[in-house]
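> Just need the structure, nothing else, for what follows:
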Amino acid sequence: MSNHYSDIDRLISLYLSNRASESEKQELEEWLQASEANRDVFRQLKKVWATPARHEHSDELHSVRDQIWIEGTEPQPEVLLSKPRRLHVVYWSKVAATLLIFLMGAWLLSYLIQRNTTVIPETVDLVSQVNPAGQRSTHRLPDGTKVWLNAESSLEYPEKFSDTLRLVKLKGEAFFEVAKDRSKPFIVEADGTKTEALGTAFNINAYPENSSVTIALLEGKVRIEDIAHRQTAILSPGEELLATKETEHFDRRAFDYEKAFGWKESILILDGVNFVSFCRTIEKWYGVKVKVNGTPSDDWHIRARYQHEDLRHVLRDICFNKNIEFEINDKNVVLTF
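Just a heads-up that it's a prediction; the model follows:
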């Protein structure tokens, strides 16, 4: 496509939008004087430009001019030839001009109408599942994926997944049994990480107070991305990955099944936790508030395992072991040293 076509298109656009300089007006005038066919084209375009739909779109015409001008169809200046030859040139010049007018007019009308039509995207309702402290739940997603949602956790997902992607957002901790669908990757966004799977079972621990996000893979394969630091890793079954929030560090290691997944079977693991972590775990697990009277020793740690045990049983066991007095008043627990 020649530069000449582009120049004429630009000149017409500038002139019709009252933005042409004196030199540009002169250049357009010379083009109009070159042939009657050129003037016919201009008159027809001027009529199209006067339609109500064209407002505010002249600035954009030059950016799409390659769609307007069709190579080889620009009307050419008349040339003095012998009569038969001259008639032949004039005839085909008029044919080309007519075709050009039709194409340019049709395109401009279509373009301007489309530009004035507001496209309203389809809205999809979101579902939000929220668990307070002391509550765990299971959910079935629209694709058949099963989710175990831990206490103090929330999960957000659309009522209907798109045709290309299954995206959910997690705060806290959840275990996923992902329904297989290789045409739609399953992605979990959690505290700055993305975990992608096609069909697999994995756990994500992404509580805000934790210094890292932990992803443990039970079966299948997942791809993990640290969004901020642009790091990626692929996990195999039996591996877990700790993504430190403040750095680019990924720590890959083997996991203990009960420590990683036991919570969804009501197994409470206290793996050498200090006193602060113990109180936080009790609050989250049982939905209570812990108040402390006195000060525990610096080397205070507890290691224990409970399954389907109530709060009183757990406190009685640990407080006896650590020589602590406890009191339960509804949703409040008082520990006294």
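
> from here on, contacts and neighbour counts on C-alpha atoms
Noted.

> If you count residues, where's the longest strand of this protein?
strand 166-177 (DSSP state E).

> How about residues contacting that one?
With contact meaning Cα atoms under 8 Å, 6 or more residues apart in numbering, strand 166-177 is reached by 145-158, 161, 184-191, 199-208, 261, 264.

> Is it possible to mark the buried ones in these?
Using 16 or more other Cα atoms under 10 Å as the burial test, the contacts of strand 166-177 include 145-158, 161, 184-191, 199-207, 261, 264 as buried.

> In strands only, show me those.
146-149, 153-158, 186-190, 201-206.

> Now do the longest strand of the chain against strand 201-206, angle only.
Interaxial angle, strand 166-177 versus strand 201-206 (axes from the mean of the first three to the mean of the last three Cα atoms, to 10 degrees): 110 degrees.

> chain center to strand 166-177: distance?
Strand 166-177 has its C-alpha centroid displaced from the chain centroid by 15 Å (Cα atoms, centre = their mean, to the nearest Å).

> Repeat that for stretch 186-204.
Centroid separation between stretch 186-204 and its chain, computed with Cα atoms, centre = their mean, is 14 Å.

> Quick one: end-to-end length of stretch 125-145, please.
Stretch 125-145 has an end-to-end distance of 18 Å (Cα to Cα, to the nearest Å).

> Let me fix that, I meant to ask about stretch 26-41.
Distance across stretch 26-41, first residue to last, is 17 Å (Cα to Cα).

> Show me which positions of it end up buried.
Judged by neighbour count (16+ other Cα under 10 Å), stretch 26-41 contains these buried residues: 28, 32, 34-41.

> what does stretch 105-124 give?
In terms of neighbour count (16+ other Cα under 10 Å), stretch 105-124 has its buried residues at 105, 108-109, 112.

> Show me where the chain has its helices.
Ranges of helices within the chain are 3-16, 22-34, 36-49, 58-61, 83-115, 257-261, 275-286, 311-322, based on DSSP state H.

> Can you tell me what sits against the third one?
I take that to be helix 36-49. By Cα under 8 Å, 6+ apart, the surrounding residues in contact with helix 36-49 are 12, 16, 31-33, 75-76, 93-94, 97-98, 100-101, 104-105, 108-109.

> And this one, please, so the two structures can be compared:
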Amino acid sequence: MNNPSLIVELFVKYLQDQCSVDEVKQLLKYFEIEENEEILRSLIRAELDFTHQGEITNSKEDAALLKVKSALIIEIKQGLEQHRFKRSAVISKWLKICAVWLVLAGSGLLIDHFYADIKSYLHPVKLMTIVTRPGERKLLTLSDGTKIWLSPSSSLEYPDQLKGNLREVKLEGEAFFEVAKDKKHPFVIHSGRMDTRVVGTSFNIQSYKAQISATVTVVTGIVKVSAFNAAHVKQKDVMLRPNQRSEFEQKDGSLTSMDYPNATQMLKRKNGILNYDGAPVQEVVADFSRYYNLPVSIESKSKGCLCYGEFDTNRPLNIVLEQLAAAINAKVIFQKGEYILKGGCEE
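Predicted coordinates:
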């Protein structure tokens, strides 16, 4: 077999319209050698796998290889420098035809490591970032089918292609995840000094920088949460199952787990319906400020209150605040463009 790396480099150069006539001849010469056909299959599949999938027969596969070779011969005859446009049209036509044929389900003919390397070279991974402003929520579907509901005042960094052994994203803020199941490629969310690792499950992560603690709440499946110190050395792992939650304390780096029977409320939370079962009113007001993009202040008498109830942030803020005020025996005042909670449970 010829040097595979040289064949790969030359084929990539060919796809990028950078081959001379002599180089095209050399490429054709490579593929006249029977044992190099496996590399050709990998090269073509790497270029085409983004847009087409399907099963093929051996006869159709052989025909596809012949057509690609024919395209090289045509280009040699026409002369690359004088006919770049014609070459692009010819090879584009044959590559589209081959796309339907060159996915070999379970076949040993493809060389996996060539495929991965070539695909990465032709289509490098790009990091994307999605951001929500205060009062804004977004739904994102990744290339593997994973769905992510991003809460207000949050950001998610993610690759446009999920490649390699891990599917990794980076979260700041809050999001609800429905991760597509893939045992061979675990899904990892990096959020500050906390990593959340899953295979296929649904859960909520809240990890705002300004918060005292970060939480992971599991609705379905099994989740592994890891805590790291400031030098990013792992300190502790916990395993969570449905109706369980972990809390990571930002100050001391401690990580604990607990039962959380109301985990299914997270399904509502991703749609802006917030439930609280004895949460400090300051936490509730902080959520409201993010969801409505309006400042809400609390008088000292109200700060010690605990909140119980369900609040639909799809409704106007004044209505939701009146509901909160009634729950803690307080009053709502709108003053100088700001809502203020006065009085409360201590009275």
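
> What residues does residue 267 of structure 1 make contact with?
Residue 267 of structure 1 neighbours (Cα under 8 Å, 6+ apart): 258, 305-308.

> Report the contact partners of residue 264 of structure 2.
So residue 264 of structure 2 contacts 219, 243 (Cα under 8 Å, 6+ apart).

> Correction: the previous question concerned residue 153 of structure 1.
130-132, 170-174, 207.

> Can you tell me, leaving aside adjacent residues, what's nearest to it?
For residue 153 of structure 1, ignoring the flanking residues on the chain, the nearest one in space by Cα to Cα, 6 or more residues apart in numbering is residue 172 at 4.3 Å.

> now do residue 254 of structure 1
Nearest one to residue 254 of structure 1, counting by Cα to Cα, 6+ apart, is residue 239 at 4.6 Å.

> any idea how far the residue nearest to residue 153 of structure 1 is from residue 140 of structure 1?
The gap separating residue 172 of structure 1 from residue 140 of structure 1 is 18 Å, by Cα to Cα.

> Which one's more surrounded, these two?
residue 172 (22 against 12; other Cα atoms under 10 Å).

> To which residue of structure 2 is that one aligned?
When structure 2 is aligned by TM-score structural alignment, residue 172 of structure 1 is paired with residue 173.

> Just give me the neighbour total for residue 198 of structure 2.
Neighbour count for residue 198 of structure 2, taken as other Cα under 10 Å: 23.

> An error on my part: the question was meant for residue 237 of structure 2.
When neighbours are defined as other Cα under 10 Å, residue 237 of structure 2 has 17 of them.

> what number of residues lie near residue 182 of structure 1?
By other Cα under 10 Å, neighbour count at residue 182 of structure 1 equals 11.

> what do you get for residue 138 of structure 1?
By other Cα under 10 Å, 15 other residues sit near residue 138 of structure 1.

> Show the contacting residues for the spatially closest residue to it that is not a sequence neighbour.
Distances taken as Cα to Cα, 6+ apart put residue 148 closest to residue 138 of structure 1, at 4.4 Å, once the chain neighbours are dropped. The contact partners of residue 148 of structure 1, taken as Cα under 8 Å, 6+ apart, are 136-139, 174-176, 264.

> any idea which of those residues is closest to residue 4 of structure 1?
Of all the contacts of residue 148 of structure 1, residue 4 of structure 1 sits closest to residue 176, with 61.7 Å by Cα to Cα.

> Quick check: the closest one vs residue 151 of structure 1, distance?
On the measure of Cα to Cα, residue 176 of structure 1 and residue 151 of structure 1 end up 15 Å apart.

> List the buried residues of stretch 281-296 of structure 2.
Judged by neighbour count (16+ other Cα under 10 Å), stretch 281-296 of structure 2 contains these buried residues: 281-282, 284-285, 287-293, 296.

> again with stretch 260-275 of structure 1
For stretch 260-275 of structure 1, the neighbour count (16+ other Cα under 10 Å) marks 260-261, 263-264, 267-270, 273-275 as buried.

> got those residues as JSON lines, with distance to residue 328 of structure 1 columns?
Below are the buried residues of stretch 260-275 of structure 1 laid out as JSON lines (distance: Cα to Cα, whole Å):
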{"residue": "260", "distance to residue 328 of structure 1": "29"}
{"residue": "261", "distance to residue 328 of structure 1": "29"}
{"residue": "263", "distance to residue 328 of structure 1": "23"}
{"residue": "264", "distance to residue 328 of structure 1": "25"}
{"residue": "267", "distance to residue 328 of structure 1": "22"}
{"residue": "268", "distance to residue 328 of structure 1": "19"}
{"residue": "269", "distance to residue 328 of structure 1": "21"}
{"residue": "270", "distance to residue 328 of structure 1": "20"}
{"residue": "273", "distance to residue 328 of structure 1": "22"}
{"residue": "274", "distance to residue 328 of structure 1": "21"}
{"residue": "275", "distance to residue 328 of structure 1": "18"}
